[in-house]
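predicted structure and sequence below. I'll ask about it afterward.
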Amino acid sequence: MNSRLRHWREAATLLLAAGRPGRPPRSPPGPLDYELLLLRRSPRSGFMPGAYVFPGGLVEAADFSAEWLGLLPAPPLCGLGPVKPPPPGSSRAPLFTTDRARLGSPLPGEVAFRICAIRETFEEAGVLLLVPGSGPAAGGGPAPPLPAERWPPAAELREWRRRVRQDPSCFLQLCRRLGCAPDIWALQEWSNWLTPVGRAGGRRYDTAFYLCCLQQRPPHASQDDQEVTALLWSSPPEAIERFKSQEIWFAPPQFYELCRLCNFSLLHELHQFSSDRALEGCERWMPVILTASDGYIQLLPGDELYPEDPDYTGEKKVIMSTDKKVEDLMKEGSVFHRIVIKNINNLAVYVNIQAKYKHKNPVMLDSHCSNHNSRL
């Protein structure tokens, strides 16, 4: 862990996509053959209580343990593909460029953050993303689940979840017990979000988002009834429909990523795209909040209103506000990369800039499932 970061804590999260059972979707923009795992945070949580989130959590010292090298291929990349140098004028996200060796770990962030995402997915949802032995799974398709015969009995698995929640280093012990390694090679680098300055409660996170595609739903998935109180498999447009009807709630980064996944109707296309694109790396995004008279706009890099020198730490006490309405700001503008927030269940993404790092812009659905592409 990087203990020198005073303003935010490092975290990792996982967009876990799996082939959906054979049933028709219930909403536009068309049939998707996969669903995403969403978890409802406990209402007692100190951060986004009651929100639906992707599995994930804080990076622990155990995720950077040198003992993982006994289960993984040789460092420094441990079998992961090298990320290309960033485009001119850009830089690799600090989350990944921190010299971990100077902080006492032989594991680079690219490895440890994946271990964190896999460990948290097991803690919160009971899903074990492991491969037998110490190397990548063979073949180039979506990752197969661990064979049923390799799973411990249900009672033993519950006990392991309890132990890992209490002591993250127990995840390494579990992998040794099963003769497996965390399937870090199935996780593709997807995005990097930094919590905005001024979020209520003051908690800020620098979070690596990964994507993993599975051929089918894992055989074991259940909430832990502590950090997580419900579990939902849903296609991206279905999740947005539920959000619109106020059945569920999620934060702007999750809404943005669900809209981005609406570009892909087939799991194998999503897997191929994410595998090819991941080697390009990603850009760190810190939304900057602009307060309007009737709502908020989260500005993202590339938007015409995004500051040239954003206040990452919050020490400058910069406040962006206007007496104008959101609608007026939209009519006056022409270069958009923003999330418009009227209330917690009324969001809209507006993007007309070119996506960087060979990524995809989101399909511009608002929380009423309206498509804004024709407007922009």
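Cool, got the structure.

drop to CA atoms for contacts and neighbour counts, all remaining ones
Fine.

ok, for Leu39, nearest residue in space, not its chain neighbours?
Closest residue in space to Leu39, ignoring its immediate chain neighbours: Leu231 at 4.7 Å, by Cα to Cα, 6 or more residues apart in numbering.

surely that neighbour is in contact with His220?
No. Using Cα atoms under 8 Å, Leu231 is not in contact with His220; the gap is 11.8 Å.

make sure Glu78 is actually in contact with Trp68.
Slight slip there: residue 78 is Cys, not Glu. No. Applying Cα under 8 Å as the test, Cys78 and Trp68 come out as separate, 10.1 Å apart.

putting a second one here so we can go through both:
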Amino acid sequence: MTKVVKPVDAAGLVLIRAGARGEPEILLGRRHRNAGFLPDIYVVPGGRVDAEDHDSSGFAEALHPAVAASLLSGGSRRPALAFPRAALRETLEETGLLVGETGMAEDAAGIPVWQAYRAAGIAPDFASIDFICRAITPVTSHRRYNTRFFLADGAQAVGSVNSNGELEDLAWRPVSALSALNIVDVTEYVLKEALRRWQARSPTGAEPPKLLNYRNDIMTLSRHRTRG
């Protein structure tokens, strides 16, 4: 009998902006062909939640109450802010981009990601980060993740795209070009939902996140329950 691997907590960030011709653009990169998980697949920046993501950034960290409530559900004992902190950290590490507005922290944490924000005079805008969905890798996978996907305004991305090697062919891509990319079903749903919210200018926290799970290796959607 095959042992089921316990999912690892992770976070991903969808960045969408208006392109030069008005068409929405999404930041995507291709995982290396030798990657142990989803090789040669296009994904948004993201990765596992680390212990350092439990610590305060030193910036204002007021999540929208509905987003915070949703993040506290799902069986995780991590603080709600650990997930958006991880998404912002992974985005900086993988793409070189800071996401936020001009601002300073009174006492930015000594963790490299927050020191980079401070040095650039950029404050992460936690209050505007929306929670799109939570996705759990199939039980048949040898690597499993319990990933929270977030949406942020790509117009707040500061800096030049500069891959650290984890994501190849990293670039802002017009939505009309996405059909030509190798994208898995979860990412396809996440991008579609993020784009819908972005185009509708849906307020942060106005729509509850969905739970993406698998039954017999077929993706299913259900309500992401929050604690009452």
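That came through fine. On a predicted model such as this, the values are computed, not experimentally measured, just so you know.

neighbour count for Leu231 and His220 of the first structure, which is higher?
Remark: of Leu231 of the first structure and His220, Leu231 carries more neighbours, 20 against 14, as counted by other Cα atoms under 10 Å.

tell me how far stretch 163-180 of the second structure is from the chain's mean position?
Centroid displacement of stretch 163-180 of the second structure relative to its chain, using Cα atoms, centre = their mean, to the nearest Å, is 15 Å.

gap between the two ends of it?
21 Å (Cα to Cα, to the nearest Å).

repeat for stretch 89-103 of the second structure
End residues of stretch 89-103 of the second structure are separated by 17 Å (Cα to Cα).

how about that stretch: buried residues?
89-101, 103 (16 or more other Cα atoms under 10 Å).

need the max-distance pair from those.
The two members of those with the most space between them (Cα to Cα) are Glu94 and Gly103, at 22.8 Å.

after the longest helix along the first structure comes which helix or strand?
As assigned by DSSP state H, the longest helix anywhere in the first structure is helix 109-125. Next helix or strand after helix 109-125 of the first structure toward the C-terminus (DSSP states H and E): strand 130-132.

now that following strand, how far from the chain's geometric center?
Counting by Cα atoms, centre = their mean, strand 130-132 of the first structure comes out at 22 Å from the chain centroid.

tell me what angle the helix or strand that that strand is followed by forms with helix 109-125.
Counting by DSSP H and E, the next helix or strand C-terminal to strand 130-132 of the first structure is helix 154-166. Angle of helix 154-166 of the first structure versus helix 109-125, following axes from the mean of the first three to the mean of the last three Cα atoms, to 10 degrees, is 130 degrees.

ok now helix 154-166 of the first structure, how far from the chain's centre?
Going by Cα atoms, centre = their mean, where helix 154-166 of the first structure is centred and where its chain is centred differ by 24 Å.

and the contacts of that helix?
For helix 154-166 of the first structure, contacts defined as Cα atoms under 8 Å, 6 or more residues apart in numbering pick out Phe122, Glu123, Gly126, Cys170, Phe171, Leu174.

could you check how far the aligned residue in the second structure for the fourth one is from Asp55 of the second structure?
In the superposition onto the second structure, Cys170 of the first structure corresponds to Pro112 when matched by TM-score structural alignment. As for Pro112 of the second structure, its distance to Asp55 of the second structure is 12 Å (criterion: Cα to Cα).

likewise for Asp217 of the second structure?
36 Å.
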